[in-house]
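**Q** here are the coordinates; sequence isn't available:
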């Protein structure tokens, strides 16, 4: 995960341009689809516009991740702005839940009392939406394959593309058979996709905001691995792992050593193992010598376990 840093740095301007173009395409057509769905009386188009809103927000967050998070840290924000996209994602997820509730309410009402739907208008808008999503997906797919922002944004746009295909099929059914309940039925299916996306966004954003351990970083595994991989290390404890964003894991820990290894060499080796085995580059270490932790002299000497419920949250 660390062998493409130079390549990604060189690709950043191109990635930003591609993301911005896809964002403008998706966001612009989202508005067109919402207005068109309202004029055509198609709840399915409005629901698909809500689905496009999730992807517009994802593209915007990815673009902001390139722009805002590069701002330097200052005295008030010592970790910089890496949490900004996470906060925006959390708010976006809450808004999506409200939209899903409204779509479900409207869909049930239309199933009980069917309303006319302009199948021709619905079909035309859905076809244009399909073309827009194809262009947006091509833009993102042509970007850096190693960048998680670009890959994630492409997956979201692919979901929009499938939603447009569904709207085309529903419009075809209405034009051929006149069976309008297909419109609210499809809107419910799309609402489920939006609900799923909102749930994942809220779950991941909440995990980061609550200082949850990053994926692949298990404190108990670190307790087991480090003493066997680092000469002179007796045990590690007070392990706290969190992330500024989903892609920037950080850690602090106490390491008890026997004093046979030089301090700087010990620190370097611990950091190297954490980077190679767990992908954590930013680590704050407290090296301890002797029988007990200096923060808890009144406790059992040399106790190993991670006291994850203690200490202030970081980040």
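**A** Sure, I can see it. Since we're looking at a predicted model, the values are computed, not measured. Numbers count the residues shown, from 1 in each chain.
**Q** C-alpha only now, for contacts and for neighbours.
**A** Fine.
**Q** quick one: contacts for residue 186?
**A** Neighbouring residues of residue 186 by C-alpha atoms under 8 Å, 6 or more residues apart in numbering: 44, 166, 167, 170.
**Q** Which elements pack onto the helix ranked longest in the chain?
**A** Ranked by number of residues, the top helix in the chain under DSSP state H is helix 5-40. When contacts are defined as 3 or more C-alpha pairs under 8 Å, 6 or more residues apart in numbering; DSSP states H and E, helix 5-40 packs onto helix 43-67, helix 119-141.
**Q** which is the next helix or strand following the longest one?
**A** Of the helices and strands lying after helix 43-67 in sequence (DSSP states H and E), the nearest is helix 84-112.
**Q** Kindly report the same for the last one.
**A** The first helix or strand that comes after helix 119-141 along the chain, using DSSP H and E, is helix 148-177.
**Q** Put this next to the first one:
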């Protein structure tokens, strides 16, 4: 695909995201008019409709940030592992982040946002390293199937440990359980201001490594022959992926499958060049999470379905399709 065609598709994607954002602030328990949206954006909150728009704006922005972060994290993990099944949720990285957050809050009474994000990123890093070490053991090294199985086992163990840590705290169990499902309903401007700089750092690291990710796709030997420092590129891209996943999990809970679905879709449509794949993944990931949030509010109103459930419903069939497409005997 030519540069002009990709640029055109990117502009179309931005237009779609804008349309989804308009739907996000206008649809919910109470639908609002275009006039309410314009008035709310100008700073008014006098009517019920305008107040509803003001309340929905931060959750829409949070959905954009979290969706983009998870998609970038998944794209980076797939690049550095050359694993089509790599995803923060499938590899147990989100579960590690969640477990450390729960431990930090229940055992050490952490409450400051940056402290919570710090332990979330640390948990994501520990889980990523453990899964890679386990998946690399034995003959054949870190194959996609071994990494997926290791991640599934790690995720199951960490989810059980997280539940065990939550159960004694009856007073906080309900809020923890809601957070564990994954959602953006608790978005506020203060929380966004806290997490946005951390996500920006993680995204910047991934974008800086885009050219190196292209070299990794050719294989380690050829990448070294082209002058690429394979170990450094993998480490930097891994740090970016872990920071993005950890910060996103800390603010919105563990939301699965975004990092699996979006990079695959963008790679099929726009090619494997990470200089384009990463921006497209961020844009598509943001669009998916905003759309999932809208669907969750519309189909169950006056209640709502958390975005983590919507993405799981979408992602599970896609995961099965990817496994079949890659032919399990070759994984």
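**A** Okay, I see it. Just so we're clear, the structure is a prediction, and the values are computed from it rather than from any experiment.
**Q** Mind checking the TM-score on these two?
**A** With the length set by TM-score structural alignment, normalised by the length of structure 1, the two chains reach a TM-score of 0.28; 148 aligned residues with a C-alpha RMSD of 6.5 Å.
**Q** closest to residue 195 of structure 1 out of the helices and strands packed on helix 5-40 of structure 1?
**A** The closest of these to residue 195 of structure 1 is helix 43-67. By C-alpha to C-alpha, the value is 9.2 Å.
**Q** in that closest one, what's buried?
**A** 43-66 (16 or more other C-alpha atoms under 10 Å).
**Q** again, but for stretch 173-192 of structure 1
**A** Buried residues in stretch 173-192 of structure 1, counting neighbours by 16+ other C-alpha under 10 Å, are found at 173-175, 180-192.
**Q** ok, now stretch 37-57 of structure 2?
**A** Those would be 37, 39-40, 45, 49-57, for stretch 37-57 of structure 2 by 16+ other C-alpha under 10 Å.
**Q** Could you work out the end-to-end span of it for me?
**A** 10 Å (C-alpha to C-alpha, to the nearest Å).
**Q** And for stretch 276-287 of structure 1?
**A** Stretch 276-287 of structure 1 has an end-to-end distance of 20 Å (criterion: C-alpha to C-alpha).
**Q** List of residues touching it?
**A** Contacts of stretch 276-287 of structure 1 (C-alpha under 8 Å, 6+ apart): 1, 216-217, 249-257, 263, 267, 271, 274-275.
**Q** So among these, which ones count as buried?
**A** By 16+ other C-alpha under 10 Å, the contacts of stretch 276-287 of structure 1 give 217, 249-257, 267, 271, 274 as buried.
**Q** So of those, which two are at opposite extremes in space?
**A** 249 and 257 (24.7 Å).
**Q** Can you name the two of the buried residues of stretch 173-192 of structure 1 that sit furthest apart?
**A** Within the buried residues of stretch 173-192 of structure 1, 175 and 192 form the most distant pair, 24.9 Å apart (C-alpha to C-alpha).
**Q** what about residue 265 of structure 1, neighbour count?
**A** If you count neighbours by other C-alpha atoms under 10 Å, residue 265 of structure 1 ends up with 11.
**Q** quick revisit: neighbour-wise, which of the contacts of residue 186 of structure 1 leads?
**A** Busiest of the contacts of residue 186 of structure 1 [other C-alpha under 10 Å] is residue 44, holding 33 neighbours.
**Q** Please name the nearest non-neighbouring residue to that one.
**A** Nearest residue to residue 44 of structure 1, sequence neighbours excluded (C-alpha to C-alpha, 6 or more residues apart in numbering): residue 187, at 4.2 Å.
**Q** Helix or strand for the one you found, just tell me which one.
**A** Applying DSSP H and E, one finds residue 187 of structure 1 within helix 182-209.
**Q** Can you check what angle separates that helix from helix 148-177?
**A** 170 degrees (axes from the mean of the first three to the mean of the last three C-alpha atoms, to 10 degrees).
**Q** buried set for the following helix or strand past helix 182-209 of structure 1?
**A** Using DSSP H and E, the next helix or strand after helix 182-209 of structure 1 towards the C-terminus is helix 219-229. Buried residues in helix 219-229 of structure 1, defined by neighbour count with 16+ other C-alpha under 10 Å: 219, 222, 223, 225, 226, 227.
**Q** which other helices and strands contact the host helix or strand of residue 243 of structure 2?
**A** Using DSSP H and E, residue 243 of structure 2 sits in helix 230-252. Applying 3+ C-alpha pairs under 8 Å, 6+ apart, we find helix 230-252 of structure 2 packed against helix 48-81, helix 93-108, helix 113-136, helix 189-208, helix 210-216, helix 220-225.
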